[in-house]
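[1] Sequence and computational prediction follow.
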Amino acid sequence: MPSYQNLPLYSVNVKTFVKLGLIESSNPTRRFLLGLILIVTYIGQLTNLFWTWNVDIGETGYNFHVLALMTHCFLRFMVIVRKDKKFERFFEGIEQWYTDIERNGDPQIVSTLQEITDKTQKLTRLSFYASAVAALAVFIYSFSFEGRRLLLTVQYPFFDVLQTPYFEFFFLIQVVWLLPTFLLIYLPFTNIFLTSLMFGELTLKDLCSKIRKIQSENEMTMLNEFKECIAYHNKIIKSENPLQITAGGLYPMTMENFQAILRISYSYFSLLQGVSQQ
């Protein structure tokens, strides 16, 4: 087992990816099953959205929201699977870096590192607890209707998912497999991203600490220390691409783009509301 799986900075998030078979896996069967269930559910949600487009504006808005969440989950799944080796090398590099700072870093930096570790562990526990409560609420919500209702509403052209035995089959798949998979992909991905941002900020503080310590009277010693700082800086900026979140790898999710999406979504919502009132 790679040592980075026990790195306290990422807590259970990396182990979750390993258990799901997304990284450090030589058996593609689990990945295939996860991807197949996500794809089948996604197709069913798109079909349901198309068939219920003019039924109820509230239901349509809810379906859009659920479809957006599933889209995020599916994209994150694809990113991890396609770049699993990069993820593994990234975790290995962070583990070595974390150990080096812990052993040789400035006492203040080491203290900050421990604070970040404790904070990320609390964040991970809180997110999983909150998601467990939300999953339970979704499960209970599906039983609040008089008729049959799945956790995630899907429809398919050749059969009715609300009829026996299809309903029991899809309900069991969604409860036992789909909902846990959704949470175990969506949450660790977010937690790892946030943790990496905090660790990146710490490395910059560590670099500043090293630069402030260059005060030797020996010019050769100062030069060597300065070269070490340059090498450390190059290590920090080893990726030449700016750190940013992209939507499907197509465009950066900046505040401007987010505002544009909100404006377009509101325009569509107003249009749909106007059509439904007519």
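    Okay, I see it. Numbers count the residues shown, from 1 in each chain.

[2] make it CA atoms for all contacts and neighbour counts henceforth
    OK.

[3] need the contact list for the residue nearest in space to the middle of the chain.
    Central residue of the chain (C-alpha atoms, centre = their mean): Phe189, 2.6 Å from the mean position. With contact set as C-alpha atoms under 8 Å, 6 or more residues apart in numbering, Phe189 has these partners: 13, 76.

[4] what ranges do the strands span in the stretch 101-250 of the chain?
    246-247 (DSSP state E, counting those that start in this stretch).

[5] all helices for the stretch 51-200 of the chain, in order.
    With DSSP state H, counting those that start in this stretch as the definition, the stretch 51-200 of the chain shows helices at residue ranges 57-82, 84-104, 107-141, 166-173, 179-212.

[6] what about Leu38, neighbour count?
    For Leu38, the number of neighbouring residues by other C-alpha atoms under 10 Å comes to 20.

[7] just checking, what packs against the helix or strand where it lies?
    Mapping Leu38 onto the secondary structure by DSSP states H and E places it in helix 29-51. Using 3 or more C-alpha pairs under 8 Å, 6 or more residues apart in numbering; DSSP states H and E as the contact definition, the elements that helix 29-51 packs against are helix 57-82.

[8] Distance from the chain centre to the helix it packs on, please.
    Using C-alpha atoms, centre = their mean, to the nearest Å, we find the averaged C-alpha position of helix 57-82 to lie 12 Å away from the chain's own average C-alpha position.

[9] Check which residues of the helix holding Leu38 are buried.
    The neighbour-count check on helix 29-51 (16 or more other C-alpha atoms under 10 Å) flags 31, 34-35, 37-38, 41-42, 44-49 as buried.

[10] Among the residues you listed, find me the one that's closest to Phe226.
    Proximity of those to Phe226 (C-alpha to C-alpha) peaks at Arg31, which lies at 46.7 Å.

[11] and the closest one, what is it in contact with?
    Arg31 makes contact with 20-22, 81 under the criterion C-alpha under 8 Å, 6+ apart.

[12] of all those residues, which comes closest to Phe64?
    Closest to Phe64, out of all of these and judged by C-alpha to C-alpha, is Val81, at 25.6 Å.

[13] Sticking with the closest residue to that closest one other than its chain neighbours, tell me its helix or strand.
    Closest residue to Val81 apart from its sequence neighbours, by C-alpha to C-alpha, 6 or more residues apart in numbering: Leu22 at 5.8 Å. Element membership for Leu22 (DSSP H and E) is empty, with no helix or strand holding it.

[14] Put this next to the first one:
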Amino acid sequence: MYFCEQLYNINLVYMKRVGSLGDPKRALFMLAMPTFCCFATIYRIYQIWHNFDEVVANFFKVSGMITITIRTFMVLSKQKKFLDFFNDIDNWYHRLRSENDEVTMKNLEEYTRKTRRASKTIFGIMIVCIFYISAIQLLTSISSTNKKYIIEVRLPFVDLYTSPYYEIISVLQALWLAPIVLLSYVSYLCVILISISFGIFLMKDLQQKLGNMHELNELEGLECIKKCIQQHVLIIKFHRDLEVLFSAGNFVDVSIFCIIPCVIIVYANMEYNLAFMITDVQLVFVVIFSTYIIFWLANSFYIEGLNIAHAAYNCNWVDRGKDFRKYIVVIMTVGQKPLELTAGGLKPVNMQFFLAIVRVSYSIFTVLQGTKKDY
């Protein structure tokens, strides 16, 4: 998977290192701490159910951990499909390279450079966030004046806020939980974004070939349109693979995004330690930004899919022979069917749906704010 290693870069390396791709035992071991914290936090939420502020703050964090855990299990259960998907992308690269199209290869190299740079930048920013979160937790555990975990946990019959439990859990959360959860989140996110953007690149490449059709004679044009149909069929398969691999993850992202207004109203009314509040705001910002980028790219994917039909219609098919017109009709007909990415197969992931979620979220925020003021 030479091209995939270049394209996905550090994200693919990380997924292999933690065992998500290739070593299930290592992946399960890495998930031990997040899984423990999930159950311990859910138990804490059950114990403090009457305290709305604490419940919302803890529920937001535990939902993130549950998301990462579910995603990892999904990757483990679909390892073969993920590896086949990466192999298909490698095959795309060899196919494009065999066509000896200098413009396409130049664009592909530029696209690959940009994705590698973006991946390294995002990973670098996340490592800085992890360092800050872990340092705050370790310093807090040393001072022991304000005992607070990154993820608040509780177990029956054991007080985890007394020594040595507090120090042990604090260190484990700082050096194990935070790096695994945040890096797994960002690596999976980058894989989604790169995969969708690569599909957009393939669609634009097909549109370019259709747009250059007027430069070809009848025989060359007929040969080119056959290759375009084959490429369009592969793009449709690429879309189906994206749906199979990432649709459920998109649904989880949408669900967590709806919790954001609750979190904001809680943080606006709670007396928080500034250092820990900065940590929580970072997590909220990551979820908001990542959700928006996924929706924006999925919307572009949908638009570029329709643009294939437009590009086919705008090529000089009227002056072509009967066989050429027959093939171009196939592309125009099939291209009018939207290539939509969905959230769990329920709703299309596009900017209209994103705006609808924002409106609903704002309504929730308004209701909660009024309730808090009355209270």
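    Okay, I see it. Because the structure is predicted, anything quoted here is derived from the model rather than measured.

[15] How alike are these chains, TM-score-wise?
    TM-score for the superposed pair, counting by TM-score structural alignment, normalised by the length of structure 1: 0.83. Supporting figures: 270 aligned residues with a C-alpha RMSD of 2.8 Å.

[16] ok so, going back, once the two are aligned, what's the mean deviation for the helix holding Leu38 of structure 1 against structure 2?
    Aligned to structure 2 and superposed, helix 29-51 of structure 1 gives a mean residue distance of 2.0 Å (mean C-alpha distance after the TM-score superposition for structure 1).

[17] quick check: that helix aligns to which part of structure 2?
    Helix 29-51 of structure 1 falls opposite residues 25-47 of structure 2 when the two are matched by TM-score structural alignment.

[18] which element is the equivalent of Gln273 of structure 1 over in structure 2 on?
    Under the alignment defined by TM-score structural alignment, Gln273 of structure 1 is paired with Lys372 of structure 2. With elements delineated by DSSP H and E, Lys372 of structure 2 resides in helix 351-374, which encompasses its position.

[19] how about Tyr98 of structure 1, what's its partner in structure 2?
    If you follow Tyr98 of structure 1 across to structure 2 using TM-score structural alignment, you land on Tyr93.

[20] Could I get the contacting residues of the closest residue to that match other than its chain neighbours?
    Take Tyr93 of structure 2 and drop its neighbours on the chain: the residue closest to it by C-alpha to C-alpha, 6+ apart is Phe3, 6.9 Å away. Taking C-alpha under 8 Å, 6+ apart as the criterion, Phe3 of structure 2 is in contact with 89-90, 93.

[21] could you redo those as JSON lines and give each row distance to Val128 of structure 2 and neighbour count?
    Output for those, formatted as JSON lines (distance: C-alpha to C-alpha, whole Å; neighbours: other C-alpha atoms under 10 Å):
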{"residue": "Ile89", "distance to Val128 of structure 2": "31", "neighbour count": "20"}
{"residue": "Asp90", "distance to Val128 of structure 2": "32", "neighbour count": "18"}
{"residue": "Tyr93", "distance to Val128 of structure 2": "34", "neighbour count": "16"}
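
[22] Phe189 of structure 1 versus His72 of structure 1, what's the distance?
    Taken as C-alpha to C-alpha, to the nearest Å, the spacing of His72 of structure 1 relative to Phe189 of structure 1 amounts to 11 Å.

[23] Can you report how many residues neighbour the counterpart of Ile125 of structure 2 in structure 1?
    With TM-score structural alignment as the matching criterion, the partner of Ile125 of structure 2 in structure 1 is Ala130. Counted with other C-alpha under 10 Å, the burial measure for Ala130 of structure 1 works out to 12 neighbours.

[24] Could you measure from Ala130 of structure 1 over to Thr124 of structure 1?
    Ala130 of structure 1 sits at a distance of 10 Å from Thr124 of structure 1 (criterion: C-alpha to C-alpha).

[25] try Ala132 of structure 1
    Between Ala132 of structure 1 and Thr124 of structure 1 the distance is 12 Å, computed by C-alpha to C-alpha.

[26] Compare neighbour counts for the two and give me the winner.
    Using other C-alpha under 10 Å, the more surrounded residue of Ala132 of structure 1 and Thr124 is Thr124, with 22 against 14.

[27] contact partners of stretch 34-50 of structure 1?
    Judged by C-alpha under 8 Å, 6+ apart, the contacts made with stretch 34-50 of structure 1 from elsewhere in the structure are 60, 63-64, 67, 70-71, 74, 77, 152-157, 178, 181.

[28] mind redoing it with 6 Å?
    Taking contacts as C-alpha atoms under 6 Å, 6 or more residues apart in numbering, the residues outside stretch 34-50 of structure 1 that touch it are 154-156.

[29] In TSV, list the residues you listed along with neighbour count and distance to Phe90 of structure 1.
    What follows is these, written out as TSV (neighbours: other C-alpha atoms under 10 Å; distance: C-alpha to C-alpha, whole Å):
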residue	neighbour count	distance to Phe90 of structure 1
Val154	22	37
Gln155	20	40
Tyr156	16	40
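
[30] From the residues you listed, pick the one nearest Asn13 of structure 1.
    Checking these one by one against Asn13 of structure 1 (C-alpha to C-alpha), the nearest turns out to be Val154, at 29.5 Å.
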